[in-house]
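> Sequence and computational prediction follow.
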Amino acid sequence: MIEFTNRQRNIIEIVKKKEPITAEHIADLVGVSKAALRSDLAVLVMTNALESKPKVGYFVGKTLYNGQANVGYLQQLKVKDIQSVPIIVDGKSTVQEVVIKLFLENVGSIMVVDEKGYLEGIVSRKDLLKVTLGNANATTMPVNLVMTRHPNIVTILPDESVLEAARKMIHFQVDSLPVVERSVGGNDDKKMVIGRITKTNMTRMLLDLENGE
């Protein structure tokens, strides 16, 4: 079970004693830069351990006032419990076909897989915009020429915690993660795509938690 890090627990104790308190003041008390605390504060706010108000600072969140019951729930919640169906295309699909699929599915990125469903790459709206601007012939290009390839893609396993997925999204500054299973034999170069987890999944989960669902 994933728990808060020592530094995150330290931040919570500081906020308990000195709320409301600014990020700058927290950083001074922890002994690190404000930038170094950004991902910790984001995780604590996302899990409702802390709340923040612009120009005021950080407060103890509803989670802690409820005896940290929600934190315990989040620590046990797995990616597979909230993941969505993956949106995938074949690497031979043209850029035009992928653009159409991206807008029909209303997603920010699409995963590219081989004929067996193993992850080959991922392509985002930004990738497609870059290649099509000023290039009339780009629409007929195969998407595997413009995608980000597998070794450079951040993925998550279905049995990892939702908190770990949140940490990865924040640390790597991405909006979604492919949910994958390792191939039989443990070959890390082969990852079967079985789902996706996005910031929308996270937001919906937190709303359900707030509503007691």
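Thanks, I have it.
> CA only for contacts and neighbour counts going forward, please
OK.
> So which residues of the protein form helices?
Using DSSP state H, the helices assigned to the chain run over residues 6-18, 23-30, 34-46, 62-65, 69-76, 79-82, 95-105, 125-132, 162-172, 199-210.
> ok, second structure coming up, stack it against the first:
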Amino acid sequence: MIEFTKRQQEIIEILKKHEPITAEQIAEMLGVSKGTIRSDLAVLVMTGNIEAKPKVGYFLGKKSLNHMERSDWWHTTPVKEIQSVAVTIDASTTVNDAVISLFLEDVGTLVVVDENQLLAGIVSRKDLLKVTLGNAQAASMPIQLVMTKKPKVYTIESDDSVYEAARKLIYYQIDSLPVVKKVNENPLALKVVGRITKTNIVKSLIEVESEA
């Protein structure tokens, strides 16, 4: 992978804002002579990051445009485009049944909902492991005694950006987020409409890269 010099990166930034633009105009903006940037322009053209047309000037090449599209993808793609189905259970589900659901669905977290499919809490593999180790009575306990309750659950809305979801996953050091929708604009009533995981994001990034 070619690493561009600071001046070459500055040229690309200039083109993002001012394309098409002549070599003379680029040089003037950089405060150098046209001859000074001749080799920089040649490198950028050869690598496909910029293109040149006679009597028109320089403009961004396909590589730079593809890179910009991939960078914008984080911020412009809503969570709803890559989210998956949430695996939900109700608060009365036993720990034993919750463990079975985890393995049958092959997920790391179960979303606990009430009778209206509103968020009540979440329970993870770690939560279930903690409560079952050395506790013979744990299997019959209701999940509401084990789960992390709603006020402490981190969520994301379906119209939020993938970038915001990724930021939360990394910042809070968690593997998934329930995707929710406010009911009648009530901030306390959150209907569960899906989930987004680190795996969702990585798979989507790979698809974006493969299409570039």
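Received, thanks. A quick note: this is a predicted structure, and the numbers were derived from the prediction, not measured.
> got CSV for the helices of the first structure, with mean neighbour count and distance to N144 of the first structure too?
Below are those laid out as CSV (neighbours: other CA atoms under 10 Å; distance: least, CA to CA, whole Å):
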stretch, mean neighbour count, distance to N144 of the first structure
helix 6-18, 16, 40
helix 23-30, 16, 43
helix 34-46, 17, 32
helix 62-65, 16, 44
helix 69-76, 16, 36
helix 79-82, 18, 27
helix 95-105, 17, 9
helix 125-132, 14, 11
helix 162-172, 19, 22
helix 199-210, 14, 25
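> Those helices: which one's closest to A138 of the first structure?
Among the helices of the first structure, helix 125-132 comes nearest to A138 of the first structure, with 5.4 Å by CA to CA.
> circling back: okay if I get the helices of the first structure as a markdown table plus distance to E181 of the first structure?
Listed next are the helices of the first structure as a markdown table, based on distance: least, CA to CA, whole Å:
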| stretch | distance to E181 of the first structure |
| --- | --- |
| helix 6-18 | 30 |
| helix 23-30 | 38 |
| helix 34-46 | 25 |
| helix 62-65 | 32 |
| helix 69-76 | 19 |
| helix 79-82 | 11 |
| helix 95-105 | 23 |
| helix 125-132 | 25 |
| helix 162-172 | 15 |
| helix 199-210 | 19 |
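> Nearest approach to R182 of the first structure belongs to which of these?
Going by CA to CA, the one of the helices of the first structure nearest R182 of the first structure is helix 79-82, 14.6 Å.
> Between the helices of the first structure, which one is closest to V143 of the first structure.
Using CA to CA, those put helix 95-105 closest to V143 of the first structure, at 5.2 Å.
> mean distance, that closest one to its aligned residues in the second structure?
Aligned to the second structure and superposed, helix 95-105 of the first structure gives a mean residue distance of 0.3 Å (mean CA distance after the TM-score superposition for the first structure).
> between that helix and helix 125-132, how many degrees?
If you take axes from the mean of the first three to the mean of the last three CA atoms, to 10 degrees, helix 95-105 of the first structure sits at 150 degrees to helix 125-132.
> helices or strands next to helix 95-105 of the first structure in the packing?
With contacts taken as 3 or more CA pairs under 8 Å, 6 or more residues apart in numbering; DSSP states H and E, helix 95-105 of the first structure sits against strand 109-113, helix 125-132.
> Neighbours of the residue lying closest to S176 of the first structure once chain neighbours are set aside, how many?
Distances taken as CA to CA, 6 or more residues apart in numbering place T198 nearest to S176 of the first structure, at 4.1 Å, with adjacent residues excluded. As a burial measure, T198 of the first structure scores 21 neighbours (other CA atoms under 10 Å).
> give the contact list for T198 of the first structure.
Counting by CA atoms under 8 Å, 6 or more residues apart in numbering, T198 of the first structure touches Q83, D175, S176, L177.
> Quick one, which of those are buried?
Q83, S176, L177 (16 or more other CA atoms under 10 Å).
> mind giving me CSV with those and columns for distance to E160 of the first structure?
As requested, these are exported to CSV (distance: CA to CA, whole Å):
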residue, distance to E160 of the first structure
Q83, 11
S176, 15
L177, 12
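> Nearest the geometric middle of the first structure, what residue?
Against the mean C-alpha coordinate of the first structure, by CA atoms, centre = their mean, the closest residue is M169 at 3.2 Å.
> So that residue versus K199 of the first structure, what's the distance?
Distance of M169 of the first structure to K199 of the first structure, computed by CA to CA, to the nearest Å: 8 Å.
> anything in contact with each of the two?
Common neighbours of M169 of the first structure and K199, counting by CA under 8 Å, 6+ apart, are D175, S176.
> picking up where we left off before, so which of the helices and strands packed on helix 95-105 of the first structure gets nearest L44 of the first structure?
strand 109-113 (26.6 Å).
> any idea which of the contacts of T198 of the first structure is the one closest to N187 of the first structure?
The closest of the contacts of T198 of the first structure, once distances to N187 of the first structure are taken by CA to CA, is L177, at 19.6 Å.
> Hmm, the closest one is touching P158, no?
No - with contacts counted by CA atoms under 8 Å, L177 of the first structure stays clear of P158, the gap being 10.9 Å.
> rewinding a little: just tell me which of the helices and strands packed on helix 95-105 of the first structure ends up closest to D208 of the first structure.
strand 109-113 (24.9 Å).
> Mind giving me the packing neighbours of the closest one?
Going by 3+ CA pairs under 8 Å, 6+ apart, strand 109-113 of the first structure lies up against strand 88-90, helix 95-105, strand 119-124.
> Find the nearest non-adjacent residue to A139 of the second structure, please.
Closest residue to A139 of the second structure apart from its sequence neighbours, by CA to CA, 6+ apart: N96 at 4.5 Å.
> To what extent is S84 of the first structure buried, counted in neighbours?
17.
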